[in-house]
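*Asks:* Okay, sequence plus prediction incoming.
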Amino acid sequence: MSTQLHSTALLLFLRNEQDEARYKPLAGSQKGSAALFRQFNRYAIKQARRTGLPLFVIQGDQQVGATFGERLANAYQSVFELGYERVIAIGNDCPELSTGLLLQAAGALEQHGLVLGPTQDGGTYLIGLQRSDFDHAAFANLPWQTDTVYEALQALAGGGVAVLSTSFDIDRPGTLSRQFWRLPLVLRRALSRLMGQESGAVFQVQWRPFHLTLLRSLGLRAPPFAACL
């Protein structure tokens, strides 16, 4: 690993699980959705820790600001103030985000002022910034949580931009249903266990129609294997 990567930190920026469940009711119930996001959080943390890079998790009440943009900008600022020259922010809603992809982003950020992981809906699943290219006010005022934020971020890139592969984020039940077999194997197994838990009856009832719909759409054929990096 390049010695320059010691000046790079990862930032996992999250709502708390209950708020996430209210904002994105993926499982049809708050209890089920919160259980699902706990699994997503664990997976994201595991992938981040495996990079060997410093990881900062800023979640829920730890976030400061009146808007999403202000909270994210303040989170970046807090890590830069610890002395890091490069910060890569991720969330928990892109299950294809792997250790290998995070290391690829860290390497690209050594040569570019901005690294972006675009999503299919015009957003981003990863934003890497150099301290010298970080403008707090401009960053906070971007059109966050819209389908134009990716384009707006590119326009801020004073030191050049590196673009990673396009992926998807899970922000609604339909996306989870369509992309289920693209999830890493460890996540598919975890969600299957949640579906089968007797103590999680509400979650199981909500998920059973989703599971059967998947089987019907696949014609009962064996699913393709999704590699877990």
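*Replies:* Yes, it's here.
*Asks:* going forward, measure contacts between C-alpha atoms and count neighbours the same way
*Replies:* Noted.
*Asks:* show me where the protein has helices.
*Replies:* Secondary structure of the chain by DSSP state H: the helices cover 17-23, 30-49, 68-80, 99-109, 136-140, 149-155, 173-179, 185-196, 201-217.
*Asks:* Let me have the ones you listed in JSON lines, adding distance to residue 11 as columns.
*Replies:* Formatted as JSON lines, the helices of the chain follow (distance: least, CA to CA, whole Å):
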{"stretch": "helix 17-23", "distance to residue 11": "17"}
{"stretch": "helix 30-49", "distance to residue 11": "9"}
{"stretch": "helix 68-80", "distance to residue 11": "8"}
{"stretch": "helix 99-109", "distance to residue 11": "11"}
{"stretch": "helix 136-140", "distance to residue 11": "16"}
{"stretch": "helix 149-155", "distance to residue 11": "18"}
{"stretch": "helix 173-179", "distance to residue 11": "24"}
{"stretch": "helix 185-196", "distance to residue 11": "21"}
{"stretch": "helix 201-217", "distance to residue 11": "30"}
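*Asks:* And those helices: which comes nearest residue 92?
*Replies:* Residue 92 lies closest, by CA to CA, to one member of the helices of the chain: helix 30-49, at 5.6 Å.
*Asks:* Contacts for the closest one, please.
*Replies:* 10, 12, 17-18, 20-22, 24-27, 55, 91-93, 95, 97-99, 102, 187, 190-191, 194, 200, 202-203, 206 (CA atoms under 8 Å, 6 or more residues apart in numbering).
*Asks:* tell me the angle of it relative to helix 99-109?
*Replies:* 60 degrees (axes from the mean of the first three to the mean of the last three CA atoms, to 10 degrees).
*Asks:* How far does helix 30-49 sit from its chain's centre?
*Replies:* Here helix 30-49 shows a centroid-to-chain-centroid distance of 10 Å under the convention CA atoms, centre = their mean, to the nearest Å.
*Asks:* for comparison:
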Amino acid sequence: MITKTAILIFANSARIDAERKCIKNGKEFFDFQHRNLLKLVKESKLPHFWIDENRQVGDDFENRYLNAIQHIFDKGYQQVISIGNDTPGLKVKHILEASELLEHNSMCFGPSRDGGFYLWGIKKDSFEKNSFLNFKWNTKDLLPEILSELTYNSVQFDCIETLIDLDCNEDAFLLLRNKSIDFQLKCILLKIVRKSKNPSTLFQFIAKTQLKSLYYNKGSPLST
């Protein structure tokens, strides 16, 4: 009997994402994220499918994304939990919580601070591609607009913890404030900050967040 819930990793290759987002040292970041994502989905024990740029179908982001979700439903799964590769704070607990919420809700979301979402859980009978195409994708209004529409139509949904995506160099500053972030990831984020257009901001940030100890580890994380 097929497991009713599957994970969709909708993410491009590390090289492509680094180029499209124009993030300094981005390939190293996304390589790290890819390794971490594979570890997380394996820990969840849920079947997973990675759909990158070579397997995506559609003329724009929203069509490619929604087609990928439909592809998983077409395989026989009744619930899909979709995640991306740009949210370092994503843990296996978020995936498992989403899976539990789908037992009693039509959808669940992991909100990101930019107005979008890093996780979307949805049941097959609630997935209407043409309706979702009408939302303002890739804008700060996306999730508020979706939630407003769901509320208006009395669709049951829930949300889990809000996290930060890395969409630009400046997001690295916000992510570095999270004390629970892996040390290796901190080193990568510091490289991104160092290579940003305003390097003086780096030193202001370090002074405020007391990350001076990172400088004294063998092999400076700020080295290129």
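*Replies:* Nice, thanks for sending it over. Just so you know, these numbers come straight off a predicted model, no measurement behind them.
*Asks:* returning to that earlier point: from the contacts of helix 30-49 of the first structure, list the buried ones, please.
*Replies:* The neighbour count (16 or more other CA atoms under 10 Å) marks 10, 12, 17-18, 20-21, 24-27, 55, 91-93, 95, 97-99, 102, 187, 191, 194, 202-203, 206 as buried among those.
*Asks:* In the first structure, which residue is most central in space?
*Replies:* residue 91 (2.9 Å; CA atoms, centre = their mean).
*Asks:* Quick one: map that one onto the second structure.
*Replies:* Using TM-score structural alignment, the partner of residue 91 of the first structure in the second structure is residue 84.
*Asks:* Settle this for me: that match is touching residue 13, isn't it.
*Replies:* No. Residue 84 of the second structure lies out of contact with residue 13 (CA atoms under 8 Å); the separation is 11.3 Å.
*Asks:* follow-up on the earlier one: list the contacts of the residue nearest to the centre of the first structure.
*Replies:* Going by CA under 8 Å, 6+ apart, residue 91 of the first structure touches 12, 13, 14, 44, 125, 126.
*Asks:* and the gap between the third one and residue 40 of the first structure?
*Replies:* With distances defined as CA to CA, to the nearest Å, the gap from residue 14 of the first structure to residue 40 of the first structure amounts to 11 Å.
*Asks:* overlap in contacts of those two?
*Replies:* With CA under 8 Å, 6+ apart, residue 14 of the first structure and residue 40 have common neighbours residue 92.
*Asks:* re earlier: nearest to residue 158 of the first structure, out of the contacts of residue 91 of the first structure: which one, please.
*Replies:* residue 126 (17.9 Å).
*Asks:* counterpart of that closest one in the second structure?
*Replies:* In the second structure, the residue paired with residue 126 of the first structure is residue 119, using TM-score structural alignment.
*Asks:* Tell me the spacing between its match and residue 2 of the second structure.
*Replies:* From residue 119 of the second structure to residue 2 of the second structure the distance is 22 Å (CA to CA).
*Asks:* Comparing these two, which residue is more hemmed in?
*Replies:* residue 119 (26 against 10; other CA atoms under 10 Å).
*Asks:* The more buried one and residue 107 touch, don't they?
*Replies:* No. If you go by CA under 8 Å, residue 119 of the second structure and residue 107 don't touch, sitting 10.5 Å apart.
*Asks:* ok, now which ones touch the alignment partner in the second structure of residue 50 of the first structure?
*Replies:* Here residue 50 of the first structure is matched to residue 43 in the second structure, going by TM-score structural alignment. Applying CA under 8 Å, 6+ apart, we find residue 43 of the second structure in contact with residue 92.
*Asks:* again, but for the one 4 residues further on
*Replies:* The contact partners of residue 47 of the second structure, taken as CA under 8 Å, 6+ apart, are 3, 5, 6, 7, 41.
*Asks:* before we move on, what about residue 69 of the first structure?
*Replies:* 139, 140, 141, 142, 144.
*Asks:* Take these and map them onto the second structure. Which survive?
*Replies:* Retained in the second structure (both residues aligned by TM-score structural alignment, their matches' CA atoms under 8 Å) from the contacts of residue 69 of the first structure: 140, 144.
*Asks:* Please determine how far the match of residue 50 of the first structure is located from residue 91 of the second structure.
*Replies:* Residue 43 of the second structure sits 10 Å away from residue 91 of the second structure, going by CA to CA.
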